[in-house]
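Colleague: just to be clear, the model below is a prediction. Sequence and coordinates:
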Amino acid sequence: MKKKWWQKAVVYQVYPRSFQDSDNDGIGDLAGVLRRLPYIKKLGVDVIWLNPIYKSPDKDNGYDISDYRDIQPKFGNMQIFDKLLNEAHRLGLKVVMDLVVNHTSDQHKWFKESRKSVSNPYRDFYIWRDGNDGKAPNNWGSYFGGSTWKYDEATKQYYLHLFAEGQPDLNWENPEVREQVWELMRFWLDKGIDGFRMDVINFISKPAGLPDAPNPENAEYADVEPMVADGVKVNEYLKEMNDKVLSKYDVMSVGEMPSSKTEDAVQYTGLDAGELNMVFQFDHVTLAFNDDPRLGKWNDKPVKLVDLKKALSRWQKALDGKGWNSLYWNNHDRARAVSRFGNDSPEFRVKSAKMLATTLHMMQGTPYIYQGEELGMTNAHFTDLKQYQDIESLESYYQIVDKEKLVNHATMMRYLATESRDNARTPMQWDNSQNAGFTDGKPWLELNKNYREINAAQELQDKDSVFYFYKRLIDLRHNSDLIVYGNYVELDPEDDEVFAYKRQYDGKTLLVISNFTSKEIEREYDSKIVKKLLISNYDDDLGTKLRPYESKVYLY
């Protein structure tokens, strides 16, 4: 394997809107990120991934882009971005940006032209179709509720939007669209950014003829994902992207790939595939989907450890020596890790946050830390629908509770408290002052009430904090080829209390043991072998005895 810089790197994800506000309008901005660069550097990471900062009407918090070459005014301007990029580079930090090119905003100049007439030169930049006997062209259901089709009165046709109505899908069959994407990528890469995270990039190849989706539940709208994920031309498009753009720069590329399987990822990230460096797969974060497919992600069931181990182990083994993994517990679209996979009670939050960190960071792949994860930030546990702002959450509430009456209000509020994207988007908790040091204005989204107990200032003063534990894990990875490149051996896959595995490389072995319960239990692994304790979330080692949420790593 030819070793690449991004294999040893650790990435810190910044959601700018919620990171740091510099002008007290209640919205985080680029000047705020610039101010906090020393904090990110102190953590020890190598790369900052910025969620979208482009000009946008904000129908979906920046994932509806109206100008790919301009900065969202709420976040600042290009001068501030250039300053941020230069300062990050001065500190030895790389910057990766979001690339959102499955769709644009309906306010983008391409779409404004496209909807003017059926003969407009930009018409074929998007996917327009006639209706079907007065109804939408097919039965596809949008991710945000309702149909994926929006009727446009001006030209008497429908346009496709897999997400919000304000996010029309681009037509990647059109070579002019692809060339425009390559140009905007070059624009940012020539500025000096260090790569892209690509939003739902495996959705860009739609099936020929756009047929109806299977609908076994006979729902009003069918699940669209099986129809659009990993389409027949995705590899062709990504090879073209790599050939014309990515291969010309020493940068990092990661594709968000809902529904992708390991065999797909080997094609996308294969060491000689000429496509992407790594993918975000969803297997381990979608394990607790509701038994009723009409409810999808909305549930409050705990994740079963056996299922979690199978999902993560499958990816570790399948990509070893063939491709490259991304390692993550949470992001701007996922609930807080310690609330979803650990235990966010005051008694066990710190221990379980460290346990989750150890379990993930000792695997093969590039780890991603989502802002606040390194503090053990938790779900917000909102109790009033008015506290939510996420378009997916609100549209889903309307569809599930008001329209289809699948569950009642109280049940859906429990589901939102467990799974809503707003759980990850509450402002960063910097200190215990008003608004947690995020802003002196009114925060765009309500803060988590526990910020006085959980915040960066407090953790930076405590050498035993979650922050410093993450820092130790990052330092270990930077100094160990075994952690970066070692193969993966799962242990006791049917054990529903302990996640244990080995890593092996160059004659050395790592043994990772994590107790996922609040109980004290006994486990024995290689007890007769002399081992060095590399890291643990407890101060001492009781051998075969595992205390609540204990996690330890041995080297031998």
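Modeller: Ah, there it is.
Colleague: please count neighbours and contacts with C-alpha atoms only from this point.
Modeller: Fine.
Colleague: and the end-to-end length of stretch 486-497?
Modeller: 25 Å (C-alpha to C-alpha, to the nearest Å).
Colleague: put this next to the first one:
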Amino acid sequence: MKITDTSDLWWKTSVVYCLDVETYLDSNGDGIGDLTGLGSRIDYLADLGVTCLWLMPFYPTADRDDGYDVTDFYGVDPRLGTHGDLVEIVRTARDHGMRVIVDLVVNHTSDKHPWFVAARRSKTSPFRDFYVWRDEPPENNVNAVFPGEESTLWELDEKTGQYYLHSFYSHQPDLNIANPTVRDEIAKTIGFWLQMGISGFRVDAVPFLIEVPEGKEFADPHQYLRDLRQFLRRRSREAVLLGEVNLPYREQTAYFGSGKGEELTLQFDFNGMQAMYLSLARSDPRPLAKALRARPAIATEAQWANFVRNHDELTLDKLTDKERDEVFEAFAPDERQRVFGRGITRRLPPMLGGDPRRVRMVYSLLFSLPGTPVLFYGEEIGMGENPDVAGRLAVRTPMQWSDARNGGFSTAAPSRLAAPLPEGGYSPAHVNASAQLNDEESLLHFIRRLAARYRISPEIGWGEVEILEHDAPSVLAHSVSADVGRMIALHNFADEPARVTLSLAEEPDGTQLSNLFGPDRFELDDRGRVECELPAYGWAWMRVARPGDGRIG
């Protein structure tokens, strides 16, 4: 792939870091994280190598779905701060080379949102058509998003005697995307936050956002995504739409659009993530290699976002029932560690038994895969979940800054914290940022080194992937190439050492492989082959150093 003008494509080589302001750092001792607390940690994030902050919802909320039940799309939750505090975050982040993107949660509102409060007053309310209503629910009235928590998709509003649609929780009525006034309101919301200095949006549940309700007319839902992207580009050439689209690849590509950056800018690679966990469960890289080969080609103006963990359950819905059971058995053997019949409510280190070799191999893999790496707060220090917290909230515990009371998150009484901290081996006494900052061999410093190497290896963000054939069944060998060069990564999924012989006969005479994390250089033999050894769960990044290319490393 040829790299051309990169001025507006900053996200091609960005390191994204997702955090919830409410659980990051409390500055005033009320037990709730806030924007002022976040502001005091911008230096920490910059040193980590973060170039894009993704803020989970900070809007006013009824707080029945951890902030995703929004009551005011233009507001800032007063518990977290003010618009002025947010602007200060954006400015300070810019000063440190970071952009800020925010969650765009507009497929539904809270039932406490003024629009819905007005809509349910009467059938003639001007806000009635902001939502989707029926006299009787359809026969297919099963909630597949939250099985076990929500049984239906349609909820009776007793005052007006009609049912309203809620694809998620019953207290989150769906907005009617077929209503042009609703679409205009969403555009105004986007425009407002862009004017505040925001550089883009993580778009929540995109397929649900553009799904046209039965009985409503809207000729081309994807045209709406194209319209949003065009609006975004008019307001800010650098702004992005990072979409949550958990669909098979063949369906997912439609959300990029058919042309150059017509719809979503980036999409999370859910298929690759799930295949990775299957490979980890089997100690066999073939499922992940198969997924990477199946990744569709996309335009230069689009990108895959790679992740190990996000803020929801670790969904495994794209695996077969048998494959999902394999992953469950390996990483969530207790039924309490599973949710909705499809997901795991654990963080990576506990799933891998705390094995630092295996944990580091996974993060090396994350940063070496073609695309943009996305971290969830606390991953950089190896935080665990709190098994005493139900469901997906188990992984949304306060950031562990030190071994002090409440992990340095807050001076409030533990009973007043936004969420309870884990106990045992993953408590702040054992896992915290302060201790790891002072330990050059810690996971935190390891993630720093990965981020730094990723940032000066543009072929990873811009390049095209090739799975390399070799003779070591436990090793994934992949190559990423762009006009600036080529790198090769090796990852051993087994608990035994592996010897890998690579054939690079297509490279010119005099080519070497240069270790990107050490001084070693490997010569190709007269048949263009090179032999590498990896320890158990070992990994390696190597630059293909052609004669006279002058690349770093």
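Modeller: Arrived safely. Nothing here was measured: the structure is a model prediction, and the numbers come from that model.
Colleague: need the counterpart of Glu158 of structure 2 in structure 1.
Modeller: Under the alignment (TM-score structural alignment), Glu158 of structure 2 maps onto Glu153 of structure 1.
Colleague: isn't Pro52 of structure 1 up against Asp98?
Modeller: Yes - if you go by C-alpha atoms under 8 Å, Pro52 of structure 1 and Asp98 touch, sitting 5.4 Å apart.
Colleague: and these two? Which one has more around it.
Modeller: It is Pro52, of Pro52 of structure 1 and Asp98, that has more neighbours when counted by other C-alpha atoms under 10 Å, with 24 against 19.
Colleague: part of a strand, is that one?
Modeller: No - going by DSSP: H, G, I helix; E, B strand; the rest coil, the assignment for Pro52 of structure 1 is coil, not a strand.
Colleague: tell me which residue of structure 2 matches up with it.
Modeller: Using TM-score structural alignment, Pro52 of structure 1 pairs with Pro57 in structure 2.
Colleague: could you do Lys41 of structure 1 as well?
Modeller: By TM-score structural alignment, Lys41 of structure 1 lines up with Ala46.
Colleague: also Leu460 of structure 1?
Modeller: In structure 2, Leu460 of structure 1 lands on Leu437 (TM-score structural alignment).
Colleague: make sure Ser27 of structure 2 is actually in contact with Asp34.
Modeller: Yes - using C-alpha under 8 Å, Ser27 of structure 2 is in contact with Asp34, at 6.6 Å.
Colleague: who has more neighbours, the two?
Modeller: Asp34 (27 against 20).
Colleague: how about that one: what's its closest non-neighbour residue?
Modeller: Leaving aside its sequence neighbours, Asp34 of structure 2 sits nearest to Leu80 (C-alpha to C-alpha, 6 or more residues apart in numbering; 4.2 Å).
Colleague: the one you found belongs to a helix?
Modeller: No - per three-state DSSP, Leu80 of structure 2 lies outside any helix segment and is coil.
Colleague: for it, what are its contacts?
Modeller: 21-22, 32-35, 58 (C-alpha atoms under 8 Å, 6 or more residues apart in numbering).
Colleague: and it, what pairs with it in structure 1?
Modeller: By TM-score structural alignment, Leu80 of structure 2 lines up with Phe75.
Colleague: tell me where the stretch 251-400 of structure 1 has strands.
Modeller: 252-256, 278-280, 326-327, 366-370 (DSSP state E, counting those that start in this stretch).
Colleague: please read the previous query as pertaining to the stretch 51-200 of structure 2.
Modeller: Counting by DSSP E, counting those that start in this stretch, the strands of the stretch 51-200 of structure 2 are 52-55, 99-104, 133-134, 154-157, 162-165, 200-203.
Colleague: so what touches the second one?
Modeller: The set of residues external to strand 99-104 of structure 2 that reach it, using C-alpha under 8 Å, 6+ apart, is 51-57, 90, 93, 198-204.
Colleague: in structure 1, what residue corresponds to Gly33 of structure 2?
Modeller: Gly33 of structure 2 maps onto Gly28 in structure 1, by TM-score structural alignment.
Colleague: so that match makes contact with Val14?
Modeller: No - counting by C-alpha under 8 Å, Gly28 of structure 1 does not reach Val14; the two are 10.3 Å apart.
Colleague: tell me which of the two has more neighbours.
Modeller: Gly28 (27 against 23).
Colleague: spit out the contact partners of Asp283 of structure 1.
Modeller: Counted by C-alpha under 8 Å, 6+ apart, Asp283 of structure 1 has contacts 259, 311-312.
Colleague: and the helices in the stretch 51-200 of structure 2?
Modeller: 83-95, 114-119, 180-195 (DSSP state H, counting those that start in this stretch).
Colleague: now render those helices as TSV, adding distance to Asp135 of structure 2 and mean neighbour count.
Modeller: Below are the helices of the stretch 51-200 of structure 2 laid out as TSV (distance: least, C-alpha to C-alpha, whole Å; neighbours: other C-alpha atoms under 10 Å):
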stretch	distance to Asp135 of structure 2	mean neighbour count
helix 83-95	41	17
helix 114-119	15	18
helix 180-195	22	16
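Colleague: out of the ones you listed, which gets nearest to Ala482 of structure 2?
Modeller: helix 83-95 (28.4 Å; C-alpha to C-alpha).
Colleague: now that closest one on structure 1. Mean distance?
Modeller: Once fitted to structure 1, helix 83-95 of structure 2 is off its aligned match by 1.9 Å on average (mean C-alpha distance after the TM-score superposition for structure 1).
Colleague: tell me the helices and strands packed up against that helix.
Modeller: In this structure, helix 83-95 of structure 2 makes packing contacts with helix 35-39, strand 99-104, judged by 3 or more C-alpha pairs under 8 Å, 6 or more residues apart in numbering; DSSP states H and E.
Colleague: so which residues make contact with that helix?
Modeller: With contacts defined as C-alpha under 8 Å, 6+ apart, helix 83-95 of structure 2 is touched by 35-36, 38-39, 42, 75-76, 99-100, 196-198.
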